[in-house]
Each structure stands twice: as C-alpha cells, then as structure tokens.
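Participant: next input, structure requested:
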Amino acid sequence: MTGWTADHIPDQRGRVAVVTGANSGLGLVTATELARRGAHVVLAVRDTAAGGEAARRIGGDVEVRELDLASLASVRAFAAGLAADHPVIDLLVNNAGVVLLGPRRTSADGFELQLGTNMLGHFALTGLLLDNLAAAREARVVNLSSITHKTAHLDFDDLMFERNYRATAAYGRSKLATTVFGVELDRRLRAAGSPVVSALAHPGITRTNLTPRAWEHRGRLGRVVAWLGLLATQPVERGALPQLRAATEPGVPGGRFFGPAGLWETRGRVAEARLSREAADPAVGRRLWAAAEELTGVSYP
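Facilitator: Modelled structure (predicted):
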C-alpha cells in the first residue's frame, strides 16, 4: 500500500507539541512519531503513571502532565500551568476520547460523559491555549473526528442526551460535535486573520483500547464481540497517519480533513476525507459554538 507515511513527517525540532490522551492508542503513536522527529512533546494524560510509562517507551524530549478532559477544573489547571511554562505552543492534537456502550454517565461538570470529554473538554482547552498557539509561527490545532459523525445528529434541545439515551448514538453525537468544532474553529480563525490553522482527521476503524474497554461490563460475550471486531480493523500505527499528516504536512490549509481512502473510509492510504452535511453547515457551527461557550465558560480571544 503506497501513500503518505510517517516517514514524510518533516523535522519537528524546536516545536512544542501537545497531544491529549498520549499514553496509549492513537495518541501514543502520534506522540512517538512527533518525538522521533525532534519535537518537545507534552503528554497530556489523565493517568500520570501510565503517562510516565509511555514517556519511557517514547524516549526523546517528552514531558508528562495531568489532564482530565471530563473536568473543566482540570482543564483550566492544565492550561494555566502549560501556558506559563510554554509561552509558544506550535501544535495541539486533540486526540483523547472516551467511548461507552453502557448506561449514561456524566462528567464532573454534569455533561454527558462522551460529549463532555471528546468535545467540550477540548473546546475549553483549545480556547485557553489559543494565545500561546497564536504566538507560534505556524501553529496548528488538530481535532480527531470519526466516521460515526456522518450518521449522527445534534439535538440542541437535548444536547446531553437525557432522553432516550443510547450510548452508541451519544458517541456519534460527540464526534459530530468535535467535527463541527474543528470546522467552525477554522472559520473563526480565518475571519480573525489568525495565523493558527485548524485541521481535522479521523482514523477509520482502528485497533485501539477503547472498544474492548467499552465492552468490559458486558462480560465474556462482550469481550468476545469486541475482540472479533478488532480483528477486522487496521493497526493503530496506520490509524494515526491521518492525524499525523494533518498535524505536520507543510502548507495544510485550514479546514482540511484527512482520513483513510479505502472501504468507505474505514482503512487504507491517507487522503482527504468527506464531511457530513451537518458538520459543514455554518449555522450548526455557530449554534454549537454558542452552546459550548455557555457550557464551558470559555470564550475565545
């Protein structure tokens, strides 16, 4: 299989890169490749012990910092410490995510857990670090979408899915919200004349640790279903390529969306991916942005 690979990543020396959820899966691969190319990589992780183990595996110029995206207090504390220590941030990869298949759960702030973690936590984090990103010469923000965003819908009358909750639908909604955020961020950065670029990526269907964890509560049958599903997916090293390309390819324009090119965008070489109609709708973007500012208390400069 030909196409863009990690070998295409240019020299990252002198750049500060922040990767959320960097201790495993797609985040670990992304952080490893950025460090391999010389970046100073901040592993933003909920479990610092796991982050420390990841740092030892990665080697290179890395540091571990605690970040729980399901807590706005944690997001604010992380952003304040990072901004003070790194006045210039070149890259923010909003990679971390949670997927549930069980009963409805909420974040520390009362948000539906998947929306609160996958989108609202990253919305707040990006806004709090935007001045540091704007201080860089060619800064970039990459949001991690999913092919599940294509069949999802944002119900602004029940954004937290308090009625008729279905975990898989809530996950798709969280990834649609993340995608809308990335696209709307691009619109607003362009309108403001900001040097920061907002790009997006999705990994297709990739073998990570999220699916097995989501099925654990369903016992032996759940674990069998999860691992059978993983057999049909692509390896995490390939799944991370779209976000690595979005993060590092020189000259990527704002709003560019990368994903696998083969089998309904589930696997294969990296190419430009397609947004759903709702994800690309400016009216949806404006409405979600207003909701996110109100919910998180974070207004962008």
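
Participant: from here on, just use CA atoms for contacts and neighbour counts.
Facilitator: Fine.

Participant: please name the nearest non-neighbouring residue to Leu210.
Facilitator: Val99 (6.3 Å; Cα to Cα, 6 or more residues apart in numbering).

Participant: now the other sequence, so there's something to compare against:
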Amino acid sequence: MSKAKHLLGKIVIVTGANAGLGFETTKYMAAKGAEVIMGCRDLSKAEQAKKEILKVNPKAKLKLIKLDLAHLDSVRRFAEEFKANYKYLDILVNNAGLMMPPYGTTKDGFELQFGINYLGHFLLTGLLLEQLTNSTIDARVISLSSLAHQWGDIYFDDLQFEKKYDKQKAYGQSKLACLMFAYELDRRLKNKDYSIKSIAVHPGVSRTNLFRHLNGIMKILIPFVYPFTQSAKRGAQSELKAIEDHTLSGGEFIGPSGFKQFSGKPAVVSSNSISKDKKKAKHLWEVSEKLVKIEYL
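Facilitator: I've put the predicted structure just below:
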C-alpha cells in the first residue's frame, strides 16, 4: 500500500494543529487525503492555519474543535463533540506542548507542563479508546516526547513542583511521562489483543515557538546549538514516520538519526533506562488515572 493510499479517507486528530510540528503534520496528512480534526486552544489562530492549508490545498478536509489541554473539562467536551460526529478514529497525534514557562498551574491545579504535555493527552487517549478500536485497520496513537526526557525523573513525591519549581526538570518530567505513557500504552494494548499501535516520537531540536520561554543559560546556548537544529517541517518527519511506516509494530521511539539525535532522517532511536522502567510506568499510569478521574485498559 502506498503512503498516499494509507492516509486517504483516514480520520485523524492532531492536537496543537495550528503551529509548529502540528501544523506541518496536519498539512501533510490533509494533502494525502486524510480528514484532520484540528484540536486547538485558540480557534482564531486555528482558523488562520486552516486558511493557509486551504490556500495550498483547496480540497483539504479540515475540522476545528476547541481543545484546551490545560482544562480537563475542555478535553472531555472535545471528546464528546468528536464522538458525536465520528464513529471511529484512525490516528491520534498527541502533539501539543509547552516548554519551560514560568511557574503556573492548569485550571485543575496541575503544574502547567505536566498538565498540558502529559495529563491532558492521557485523558484524551482514554476517552477516545473506543473510537480507536472501531478503526478498521492499523489505528495508531502517536505521543510526542523529547530529548528532554533525559533531564530528570518522575517526581512522585512532588509531581506538581509545589515545593520548589525547576522549569527544566518539570519539562523533562512531562516529556519522560509522555514517553513512558507511550510504552505502557503499547504494552496494555497488546495485553488486551488490540490492534492499535502506540508509538512515541521526538523531533530533535526543531525551530518552533516552544523556545519562546527560554532564558538564562539555555538562551545563551541557542546560537551554539542552532547549526544542529532543523525546521518544524523536518522535525515533523518523526511524527509522519510513526504514522506511515508499516514495519513498525508498536512500542517504538522515533527520532532524528543525526548528531546526538538533534536533526536528520527519522529512525527508531533509543531512550534512557528510566523510560523503560515498567514498574515506574505502571505506577505513573495508576496515579494519572486518579488525577484525571478515568480508568482504562
């Protein structure tokens, strides 16, 4: 089956579809004939992104549904609206994210990065599991992690960084959580004999608006790292490989294959030992279920 035919007629959700990696992924899949539901917090920005895609591809099938991952009720409303209009879902791309902002909390009281990058997507995936199981073939859940998964751990004694906020550690925790979730989700899906595949990805060091909150030493280092970075379009290739590669069986981590995984052609890459800790992943899953009030798999 060709890549184009693989996506033709597929129903796809992309969170954070109006900018960066999400925009590039949405534009590509729409060009290949998929119907893409753009889950975005700011509908005016999403409408502008939709117009940009339609300029290039007037036949693109795009639908906007408001999704604020910093508000669990918004996640639930998004899922309800989707389920009211679609009986199945072929591909869920948990793409939206936030990187190293000043300390803040979501409307439900979670540290912003943990809440938006991880918990909102954990809930969304569970709410849409039935639609994913209704897909006829090869349904996939793509979870966006980061090289930053190596920056720390899962701090169960202070998940929300209420004792002392370290935005770099908090970002690392959120992206490690996304990766551990992708691995654990795949194990649980296989244990239930579901055909859905869970695949984690990272974009290397891609030039997106995620960098807007950087300061201090991180900002000083940007000029030195810049030669090894890549565009958002190139960074999105990891997501697209995870979506289109039929040789993947689920449970893989896809990222750039170049220098230190900063940039380059997407390939199956390694992750650190903590990310593969099954006991810790099981505990994270159970804690997450309690935090967002859902149980699945």
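
Participant: got a TM-score for the pair?
Facilitator: Once superposed, the chains reach a TM-score of 0.93 (TM-score structural alignment, normalised by the length of structure 2), with 289 aligned residues with a Cα RMSD of 1.9 Å.

Participant: against Arg76 of structure 2, how distant is Lys107 of structure 2?
Facilitator: 14 Å (Cα to Cα, to the nearest Å).

Participant: and the residue nearest to Leu210 of structure 1, what is it in contact with?
Facilitator: Gln114, Thr168, Tyr171, Leu210, Thr211, Ala214 (Cα atoms under 8 Å, 6 or more residues apart in numbering).

Participant: conserved subset of the residues you listed in structure 2?
Facilitator: Shared with structure 2 under both residues aligned by TM-score structural alignment, their matches' Cα atoms under 8 Å, the contacts from those are Gln114, Tyr171, Leu210, Thr211, Ala214.

Participant: Lys107 and Arg76 of structure 2: who's more crowded?
Facilitator: When Lys107 of structure 2 and Arg76 are compared for neighbours, Arg76 comes out ahead with 19 against 15, by other Cα atoms under 10 Å.

Participant: doesn't that one fall inside a strand?
Facilitator: No: Arg76 of structure 2 is assigned helix when assessed by DSSP: H, G, I helix; E, B strand; the rest coil, not a strand.

Participant: quick check: it vs Leu176 of structure 2, distance?
Facilitator: In terms of Cα to Cα, Arg76 of structure 2 sits 24 Å off from Leu176 of structure 2.

Participant: cool, Ser198 of structure 2 as well?
Facilitator: Ser198 of structure 2 is 15 Å from Leu176 of structure 2, by Cα to Cα.

Participant: Lys63 of structure 2 now?
Facilitator: Relative to Leu176 of structure 2, and taking Cα to Cα, Lys63 of structure 2 is found at 31 Å.

Participant: list the residues that contact Lys175 of structure 2.
Facilitator: Asn117, Tyr118, Leu144, Ser145, Ser146, Ala148, His149.

Participant: how about the nearest residue to Phe111 of structure 1, chain neighbours excluded?
Facilitator: For Phe111 of structure 1, the spatially nearest residue (Cα to Cα, 6+ apart) is Met160, at 6.3 Å.

Participant: how about Lys260 of structure 2, what's its partner in structure 1?
Facilitator: For Lys260 of structure 2, the aligned position in structure 1 is Trp264, judged by TM-score structural alignment.

Participant: map Asn94 of structure 2 onto structure 1.
Facilitator: Looks like Asn94 of structure 2 aligns to Asn94 there (TM-score structural alignment).
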